[in-house]
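Enquirer: Kindly generate the corresponding structure for this input.
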Amino acid sequence: MGGHDRARAEAGVPPLTWDSRLAASARTYAEEMARTGRFAHADQPHGPMREGENLWTGTRGAYRYDEMIGHWIAERRDFVNGVTPAFSRTGKWQDVSHYTQIVWRNTTRVGCAMTSNKRDDFLVCRYSPSGNVVGERTL
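Expert: Okay, the predicted model is just below:
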């Protein structure tokens, strides 16, 4: 939570609350990715039940948790507070979408989980309400 809360404080938004339901959802999906080796966002319904999602994978044991989260937060360098999806200096929303989900002003809850297979670590964080809503600003 520390990395999330620091990034949010720097952006001027309140800290997130840990949500055990989101953490359980994140764990289930992290385990699926580790089992299948498929690194991709989960299929989710659109609408108010949709959970925001940040994913990370890397060589097993090579990265600390704060480094994993740090990769997402480092996207801040390309962030501009435009209307979604026009919120990246590069013109590619994907270049900042992990960071924007972390600091999304309307997101209030988070749950994360990490699991591994023989080769890789898989980190999943789930957020509610979901961020990166088209037509809205991050902050």
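
Enquirer: Every contact and neighbour count from this point should use C-alpha atoms.
Expert: Fine.

Enquirer: Which residue ranges of this protein form strands?
Expert: 17-18, 52-59, 109-116, 120-128 (DSSP state E).

Enquirer: relative to strand 109-116, how tilted is the longest one?
Expert: Going back to what we said before, that points to strand 120-128. Relative orientation of strand 120-128 versus strand 109-116 (axes from the mean of the first three to the mean of the last three Cα atoms, to 10 degrees): 170 degrees.

Enquirer: tell me how far strand 120-128 is from the chain's mean position?
Expert: For strand 120-128, the separation from the chain centroid amounts to 7 Å (computed by Cα atoms, centre = their mean, to the nearest Å).

Enquirer: Now do it: everything it contacts.
Expert: The contact list for strand 120-128 (Cα atoms under 8 Å, 6 or more residues apart in numbering) reads 22-23, 25-27, 29-30, 33-34, 50-61, 68, 101, 107-116.

Enquirer: one more, for comparison:
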Amino acid sequence: MGSFSLWCILGLILIVGSSRIAHAQDSLADFVNTHNLARKAIVWNLTDLVWDNKIAAFAQNYANQRKDCKVTPSDSGGRYGENIAVSAGNMSGVEAVNLWVAENPHYNSYKNKCEGGECSHYTQVVWSRSLRVGCAKVKCDNGGTFISCNYYPAGNIPGETPFP
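Expert: Okay, the predicted model is just below:
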């Protein structure tokens, strides 16, 4: 086999491998692990979130209705907390969770409020009394991405703090 053929095969392996890597960050383990890393970074003994298929089905049903990529909260009747992320192109589940976690600097834990920017997505991720999570991702009609994660019990309860 000539060196040119070998390089072509190696290039093809890299292309196929990189496309698998892009999709690998959308597994339920990726969603859960990224949430739990953020939770442990704040309070080391915070209970891990666990994946819940019923909540994931709720998230998927709602995401399927949002192929227009509009950020509109679902109506769970207060049953679930919710985080939504939308992008103009592809976005992985890991990127969505990291986007929410990046609001951390805006949360003032001494005053229990957001200062200088949005932080309610972050506080839902680290809400200590939320124990279960389910997430979904759809490709929007415009080529963008809509990602929703729902949490049980819901977080961001007025007057309560996210963690002890």
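
Enquirer: Any buried residues in stretch 74-88 of structure 1, and which?
Expert: E75, R76, D78, F79, V80, V83, T84, P85, A86, F87, S88 (16 or more other Cα atoms under 10 Å).

Enquirer: Map the last one across to structure 2 for me.
Expert: So the one you mean is S88 of structure 1. Correspondence of S88 of structure 1 to structure 2, assessed by TM-score structural alignment: C114.

Enquirer: and its match, what does it touch?
Expert: Contact analysis of C114 of structure 2 by Cα under 8 Å, 6+ apart lists H106, Y107, N108, S120.

Enquirer: Now do the contacts for the most centrally placed residue in structure 2.
Expert: Per Cα atoms, centre = their mean, the C-alpha nearest to the average position across structure 2 is that of V97, at 3.4 Å. Contact analysis of V97 of structure 2 by Cα under 8 Å, 6+ apart lists F31, T34, H35.

Enquirer: ok, now how distant is the first one from E95 of structure 2?
Expert: For F31 of structure 2, the distance to E95 of structure 2 under the criterion Cα to Cα, to the nearest Å works out to 9 Å.

Enquirer: Among the strands of structure 1, show me which one is buried the most.
Expert: Sort the strands of structure 1 by mean neighbour count, taking mean count of other Cα atoms under 10 Å, and strand 120-128 sits at the top with a mean of 24.

Enquirer: In structure 1, point out the residues matching the helix or strand containing C8 of structure 2.
Expert: Assigned by DSSP states H and E, C8 of structure 2 belongs to helix 3-24. Against structure 1, there is no aligned range for helix 3-24 of structure 2 (TM-score structural alignment).

Enquirer: ok, longest helix in structure 1?
Expert: helix 20-36 (DSSP state H).

Enquirer: what does that helix rub up against?
Expert: The contact list for helix 20-36 of structure 1 (Cα under 8 Å, 6+ apart) reads 39-40, 42, 110-117, 120-127.

Enquirer: Repeat the analysis, applying 10 Å as the threshold.
Expert: Helix 20-36 of structure 1 is contacted by residues 37-42, 51-57, 109-128 when judged by Cα atoms under 10 Å, 6 or more residues apart in numbering.

Enquirer: buried ones in it?
Expert: For helix 20-36 of structure 1, a neighbour-count test (16+ other Cα under 10 Å) marks L22, A23, S25, A26, R27, Y29, A30, E31, E32, M33, A34 as buried.

Enquirer: To which residue of structure 2 is the second one aligned?
Expert: Pairing criterion TM-score structural alignment: the partner of A23 of structure 1 within structure 2 is identified as A56.

Enquirer: Return the distance of the helix holding C8 of structure 2 from the chain's centre.
Expert: In terms of Cα atoms, centre = their mean, the centre of helix 3-24 of structure 2 is set 28 Å apart from its chain centre.

Enquirer: surely M91 of structure 2 meets C140?
Expert: No: checked against Cα atoms under 10 Å, the pair M91 of structure 2 and C140 is beyond contact range at 11.3 Å.
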